[in-house]
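Engineer: Take a look and give me a structure for this.
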Amino acid sequence: MTTGHAGFDRFIEGLDAFVTGGAILPAWSPDGKWLAFLEGTAEERTGRLVDLESGRTEPLVADVAALRKAVRAATGQTPAGTGLPFEHIGFAGPRQLSAMVGSATVTVDLDSGEVAELPTERPIDLHMELADSVRRTPKEFLRTAPLTDPIKARELGSPQGTAFVSTVDGNIVLRSVADNRTARLTTDGTPEHEYRFDLVDPQLTALGMAFPVCNWSPDGSRIAVYRVDNEGVYQAPQVHHLKRGDEVVHRYFAQAGGRLERTTLHVLDVYGGAPVELDLGDTTDTYPVHGAWLPDGAHLVVFVLRRDCRRAEVLLADARTGQTRPLFSEEGETFLRIHHDVYYGKKIGLFRTPDGTRLLWLSERSGWKHLYLYDLEGTLIRWLTDGEWPVDYVHRVDDEYVYFTAHQDQTRPYDVHLARAPLAGGSVERLSEQPGVHAAIFSPNGETFIDTFSTPAEAPRSVLRRADGALICELSTADTSNLEWTPPQQFTATAADGETELWGVQFFPADFDPTKQYPLIEYVYGGPQIAVAPHAFNSHFAKAVHALAQLGYVTFVVDGRGTPERSKAFHDVVTQDWAAGLVPDHAAVVEQLKQRHGYLSEAKVGVVGHSWGGYSAFRLAAERPDVYAAAVSSAPGFDPYSSVLYECYLGFPQTDHDAYRNATPYPLAAQLSAEFLLACGTIDHATWTDSIKMSETLIRAGKDHEFVLLPEQPHGYDAVHDSYFWRKVAAFFRAHLQEGNR
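Structural biologist: Next up is the predicted model:
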């Protein structure tokens, strides 16, 4: 491995190019007896078969050469490489695998080794979309989502696999698997008054990593949907320049204190019965969400969050009549839910037991996020978890236990452990042992699960456990033999209040020499909805930080006060004061790192961030010129008045004047002395105007800056433009950071 631009270019894609194995994609046999998985590179891919009862493992295929010969004989194709010729596998029967080889689908008998190609469908049937594979495969469609461009999604299949739903021109469309024909279940939808339904990645749901969305009733006869009224909502312009003539598109973009889209909940009958609107009263300035169908298919649990996020109500609705009755509610002095979770992901912290008689509710009423059990009369039965540590999220509920992830070890507060609590009451059992971030994939019957864990410096490892946490066997350990690096280091520092412990991660050049000195660069986010310091291996936010380090810097990420995954008090620092924990905490961490480590240059540091990280980078540089010498703001969300996303934390501009005025960074432009690079996509209707306003403000203040515009790019950049952006960042820091002794 090399440092410099070659190392930067490789690291910007993450560590996948250097590491294989560790994390696995499982295939579970339909009889609940076997687990199969692949690992290794495409050239030398291997596979393992695991007996779920005994933990005995064996090669998935004993004679790979014979298998490849059989595949060639069955399909006429010669797979590349020397290993197993499959990228993905599934079970077609208790001892039979199915896989794709090129365009052919084959089955492999695990006992005899026999390979058979499934009948090839006629090209004309594929073209006419009459082939069975076409009819049974969910199709892509464009769906709308709050504040963003339409996104590609896949149809949602019914529980019985007989139909799919999508949206077309604002209406709900049903497609029959039997004949591939479609029928509109609604006809009054328009772009201004549109219907939507929830979508969660089906792969995550199938793997037990996400709860199923609440759309189809259990018997497949009804669909729970939303009707979104955008009338009067602000529309942000989006200008497309690359065609012969410019095109202007307007995107609905609710502003802080402005008109919010009004959402109502409906139930549609797939057999043609009249649609039913759930009786929620006036839903203006609320976020109503379908929570869960009860097993009878005739009732739904509904969640309604008030616009300021300080009151949530749970109701039971009759899907046949629309009548509702309240179950329980909760109010808080600050936000009860992270706004992004509800607004985008419908992640509402509400779960039902399999028998549908009880509900589990996540609440921070004690000062820590914990689970509470209610009955369908709205009576609190008991606390299921308690203590000075927060639950992360629920991943499975069976008749006896709730299984969840949690930050149980407060000596390492960002470690994520697997745990379970008995619904009947009793002690919480921790199911994972090793330090790090753990994730679970449960088998379909819930009797076993795969525990995959890592730290920033330790690559993933997967083991198989029983539901009680007992270790069955080792599954896979990552191969890091091609990874020549200096591992990242987790660190702690003290917040500006002099008391609170903050956690972060440092990254180093591959050829790091502690006797030399290196400039320091911070990668910052600072938004209130996520913690970004990467405490697992190869996480999303680690890629750019790893890459920048290969240019000869030490880089770091830290989560200051006002971010989640800690106590409610830690998170509430952002309430009414957007930057309360931002500038003082992050600057304090820089100063402590430089005092602590002789390998850090005494020169001022650099900072880079995207989205709210762009806001943070600018504000750090503007308010602490004694600490930060150069800042990069990418797709920066500067204007708190511009978006509804600020309301749960700051309140409303009409009533909370000081909170919004203090959060606005434009007045800081006049005091900026750091070198500054601003970058934004020209069709990023969320932040393009913010960037233009900041550039104009800097110009009028006589402040030189660079403005990198990325044509036809939205809030996230495609590969070509992302590469261009990071080249500009590398050149910017090379020009403006003192490099010290190298």
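Engineer: C-alpha only now, for contacts and for neighbours.
Structural biologist: Fine.
Engineer: remind me, longest helix of the chain?
Structural biologist: helix 719-736 (DSSP state H).
Engineer: and that helix, what does it pack onto?
Structural biologist: Packing contacts for helix 719-736, counted by 3 or more C-alpha pairs under 8 Å, 6 or more residues apart in numbering; DSSP states H and E, involve strand 628-634, strand 675-681.
Engineer: nearest to residue 230, of those?
Structural biologist: strand 675-681 (25.4 Å; C-alpha to C-alpha).
Engineer: check which helix or strand covers residue 696.
Structural biologist: Under the criterion of DSSP states H and E, residue 696 resides in helix 688-700.
Engineer: Report the angle between that helix and strand 675-681.
Structural biologist: 150 degrees (axes from the mean of the first three to the mean of the last three C-alpha atoms, to 10 degrees).
Engineer: Next secondary structure after helix 688-700?
Structural biologist: Moving toward the C-terminus from helix 688-700, the next helix or strand (DSSP H and E) is strand 706-710.
Engineer: Return the set of buried residues in that following strand.
Structural biologist: Within strand 706-710, the residues scored as buried using 16 or more other C-alpha atoms under 10 Å are 707-710.
Engineer: which pair in the residues you listed spans the largest distance?
Structural biologist: Of all pairs drawn from those, the widest gap by C-alpha to C-alpha lies between 707 and 710 and measures 9.7 Å.
Engineer: Please enumerate the helices of this structure.
Structural biologist: 5-11, 64-75, 123-127, 132-135, 202-206, 339-343, 542-549, 568-571, 583-596, 612-623, 647-650, 657-663, 688-700, 719-736.
Engineer: got the angle for the helix holding residue 696 vs strand 706-710?
Structural biologist: 160 degrees.
Engineer: which non-adjacent residue is nearest residue 194?
Structural biologist: residue 170 (4.3 Å; C-alpha to C-alpha, 6 or more residues apart in numbering).
Engineer: from what I can see the one you found touches residue 191, true?
Structural biologist: Yes: here residue 170 reaches residue 191: they are 5.6 Å apart, a contact under C-alpha atoms under 8 Å.
Engineer: To compare with the earlier structure, here is another sequence to fold:
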Amino acid sequence: MIRFRPPPITSLLLLAAVLPPASAQVAPDREAAYQRYLDFGSLIEGGRVNPNWMPDGNSFWYAKGGPQQTVIQRVDPATGVVEELFDTPRLRAALTEALGHEPAGLGVPFRQLAFTGPSSVQFMVEGQTFVLDLDTYVVERQRTPSSLGLVSYLVSEADRVTPRTFIREVFQGLGPRPFPERLSPDGQWFVGLDHHNLTLRATVDGRVVPITDDGTEFEQWDVETTLWNPWSPDSQRLVVARISSHGMPRIPTIKWLKPLEEAEFIPTMLAGGELYDTRLHILDLHTRTPMPVEQDTTADYYYRVLTWLPDGSEVVFARYSRVMDRVDIQAADALTGAVRTLATDVSETFVTHHHDSVWGSRTGFSLLPDASGFILVSERDGWRHLYLYDLDGNLVRQLTEGDFPVEAVVGVDQQGGWVYFTAQTDPERPYDLHLNRVTLDGTDRTQLTEGEGRHNVAMSPSHGYFLDTYSSVDTPPRSVLRRADGELVLTLSEADTGRLEEVGWTPPREVVVKAADGETDLWMTMYLPYDFDPSRRYPVVEYIYGGPQTTTRPMDFGGEPFPGLGSDFARIGNFNRALANLGFVVVIVDGRGTPGRSKAFHDVIVGNWGKPVINDHAAAIRQLIDRFDFLDGDRVAIMGASWGGYYSTRAILQEPDLYKVCISEVPGYDMHAFHLYEPYLGMPQENHEHYEAANVFRMAPGLKGQLLLTGGINDTGTQADLFQMSETLVRAGIQHDMMVYANTGHGAFGQTGEYNMELKKNYLVEHLLNTRVPGVDR
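Structural biologist: Next up, the predicted model:
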């Protein structure tokens, strides 16, 4: 058994393997570099600019500096002038007088603001709202508009205008979770839920108005507040849903760390099983009675709202078939609920998947500014391209074509006749993302950005300029301002990597190898130790995900913040690059069956979950070992989480002569346990052989190497898979290691996440470096 002294954490540790004897200790400088790299973003200063566009549609402001030294910069693209938006001493003096004391910090005491006029801005300090005149620097505190009774004084102004959270079941198999209320366009109401019923909360006094009272656990009312805006543009209507979950199985989960244990039953969707039923409604704020949308069928379909028309006459939504091989773009009349179909996209395989279209925002739909038509992304010709439709549902033309995938539309300038979109248009570097534009006639496509890497673009509302922040795995981030035709205006920020260089840094490498077919190029990112010495031989650690809905290989410099997710998420995201500093070479590759290339490249996963993916990954690792003398082919590990947990286990079972150590976190092993497999494997009733070929439990008795399984006791998505794999190994008499965390779901975060990273790090150090880990008793 291994006992970790720091950090203390309540957990369950089940270990059934004897660790090898230690021969040396991790060098303190390596451990220090590892720890510093977990906060990789703190080693990079500048390089990224997040623009906030001003009322003229061209100028913008952005915040820079830390909380104590915040500076707000204003940029005028027409003149190229960059200057501070505020006279900071005058601003702080005015606020000191208004507050009765000096505000916190030494710079601007806020990082968010809104223009209320050409020379007036509104912001919040210490929970109070102020308006500042930029000409006179007179500060005025905003008061409650009228006396509405005692409640308006008992509920603070900040609380009345700040979204609260409500609990919502989103049918992802992981249980209900909090969502923010959504503010109406006129600023008068927040919409939310309370115990499966719709509510409105008034911003003027904070009172809550119940709208429905018949919602239950099995027949709930629902409103989406993050993926789309449920409010009509005039704030008079809402699009909501009535969801039935009758017949769906419930998974029990227990919260063990409360004074009294608490049990929950979480609805889940088995492959081929009962699916929740969604019936869209339109809620008129005057009648406050939800009106059903005239859907011809709701069984075995997913529905997702796309947008309201600007005049509020119709709400546009998508209807996806259960196996995602068909999408219908439809519109519902806001007064009658009558539905018409605008477009249909069909494929012999999937046209999209849950992560993009049902759970995410990558729907591929863009309404033209004047609502005369829309643009739809489709892979009907073998690549992701743009198609223009009119609002009657007639296909006007294909806008883009060629051997490259379009990512997304970022702006439509109808007056100028241009569509701006991101796409992977560099044939020499097929994963680099660039801004392009094409005419609405489908001609004159031009790539507007330059420089290797991924370009994150923000288009001005006027479509006259765009801000481009870009980097590659070995080139730090840089932010530049360009005109709409791509002409450079000025460079706003270049990253300072001085702190990174003080710690030590070896640039990551991008390497191209062949897939198992010997023909298809696969791209890899390789992290090297900070003090890399090519004359040494390093063990290899592969990080794998393999899920068909995303790419995993790092393609930019990294270190970017994760707004709303906190530093814990960033530290976990930096684990792979940090791990290399202990004396490993860490590699990540996206094999066939993942997106970002052609439809044929992606479709390799169809009916082939498992073996072909590992064939590609193993072939890639073997080519690396043959190509680079500094890689030790006798010491190779693989690790991954979720579907990466499945594929890492599959790798050590399918390729035991290559992979000697495996760490599988929150692994999803059972194809029948979740509906997410249906777009790739079909319905199990009709495709039993696809599901059986993906079965990794039957391979478990062949385990030869070291395997560590980790998971959360409250992970209703994969907890059964975790225990079933362990039991399969126990019955086969195969020793393995296992860690299960209490009060933890599909992924370990916070203090548990820190402990889990330490556990993984120590496991690899012990088994690949044969090195003693400080603080670990064996």
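Engineer: Now the common contact residues for residue 707 and residue 710 of structure 1.
Structural biologist: Counting by C-alpha atoms under 8 Å, 6 or more residues apart in numbering, the contacts common to residue 707 of structure 1 and residue 710 are residue 679.
Engineer: what sits against the corresponding residue of structure 1 for residue 767 of structure 2?
Structural biologist: Here residue 767 of structure 2 is matched to residue 736 in structure 1, going by TM-score structural alignment. When the contact criterion is C-alpha under 8 Å, 6+ apart, the partners of residue 736 of structure 1 are 629-630, 675.
Engineer: same thing with residue 198 of structure 1?
Structural biologist: 213-215, 225, 346.
Engineer: Across to structure 2, which of these hold up?
Structural biologist: When you map the contacts of residue 198 of structure 1 onto structure 2 and apply both residues aligned by TM-score structural alignment, their matches' C-alpha atoms under 8 Å, the shared contacts are 213-215, 225.
Engineer: Include distance to residue 333 of structure 1 and neighbour count when you put those into TSV, please.
Structural biologist: Shown next, in TSV, are these (distance: C-alpha to C-alpha, whole Å; neighbours: other C-alpha atoms under 10 Å):
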residue	distance to residue 333 of structure 1	neighbour count
213	30	22
214	29	22
215	32	25
225	31	22
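Engineer: List just the nearest of those residues to residue 459 of structure 1.
Structural biologist: Closest to residue 459 of structure 1, out of all of those and judged by C-alpha to C-alpha, is residue 213, at 31.8 Å.
Engineer: pretty sure that closest one contacts residue 199?
Structural biologist: Yes: using C-alpha under 8 Å, residue 213 of structure 1 makes contact with residue 199 at a distance of 6.4 Å.
Engineer: Now which residue in structure 2 aligns to residue 464 of structure 1?
Structural biologist: For residue 464 of structure 1, the aligned position in structure 2 is occupied by residue 481, per TM-score structural alignment.
Engineer: Count the residues that sit near that match.
Structural biologist: 23 (other C-alpha atoms under 10 Å).
Engineer: who's in contact with it?
Structural biologist: Counting by C-alpha under 8 Å, 6+ apart, residue 481 of structure 2 touches 77, 465-468, 488-492.
Engineer: Among the residues you listed, which one lies nearest to residue 618 of structure 2?
Structural biologist: residue 468 (36.6 Å).
Engineer: Grab the nearest non-local neighbour of the aligned partner of the closest one in structure 1.
Structural biologist: The alignment partner of residue 468 of structure 2 in structure 1, by TM-score structural alignment, is residue 451. If the residues on either side of it in the chain are set aside, residue 451 of structure 1 comes closest to residue 440, at 4.9 Å by C-alpha to C-alpha, 6+ apart.
Engineer: Name the nearest residue to the aligned residue in structure 2 for residue 224 of structure 1, ignoring sequence neighbours.
Structural biologist: Using TM-score structural alignment, the equivalent of residue 224 of structure 1 in structure 2 is residue 239. Spatially, and ignoring its direct neighbours in sequence, residue 239 of structure 2 is nearest to residue 282 (4.6 Å; C-alpha to C-alpha, 6+ apart).
Engineer: Can you tell me what that neighbour aligns to in structure 1?
Structural biologist: Under the alignment (TM-score structural alignment), residue 282 of structure 2 pairs with residue 267 of structure 1.
Engineer: just checking, its match touches residue 277?
Structural biologist: Yes: using C-alpha under 8 Å, residue 267 of structure 1 is in contact with residue 277, at 6.4 Å.
Engineer: which of the two has more neighbours?
Structural biologist: residue 267 (24 against 20).
Engineer: which ones are touching that one?
Structural biologist: By C-alpha under 8 Å, 6+ apart, the contact list for residue 267 of structure 1 reads 222-225, 275-278, 319.
Engineer: Would you mind measuring from it to residue 315 of structure 1?
Structural biologist: 15 Å (C-alpha to C-alpha, to the nearest Å).
Engineer: all strands for the stretch 201-350 of structure 2, in order.
Structural biologist: 208-210, 219-222, 237-244, 250-255, 262-267, 277-284, 290-292, 301-308, 314-321, 326-333, 339-346 (DSSP state E, counting those that start in this stretch).
Engineer: Is there a neighbour count for the equivalent of residue 578 of structure 1 over in structure 2? I'd like the number.
Structural biologist: Aligning on TM-score structural alignment places residue 578 of structure 1 opposite residue 609 in structure 2. Neighbour count of residue 609 of structure 2, defined by other C-alpha under 10 Å: 25.
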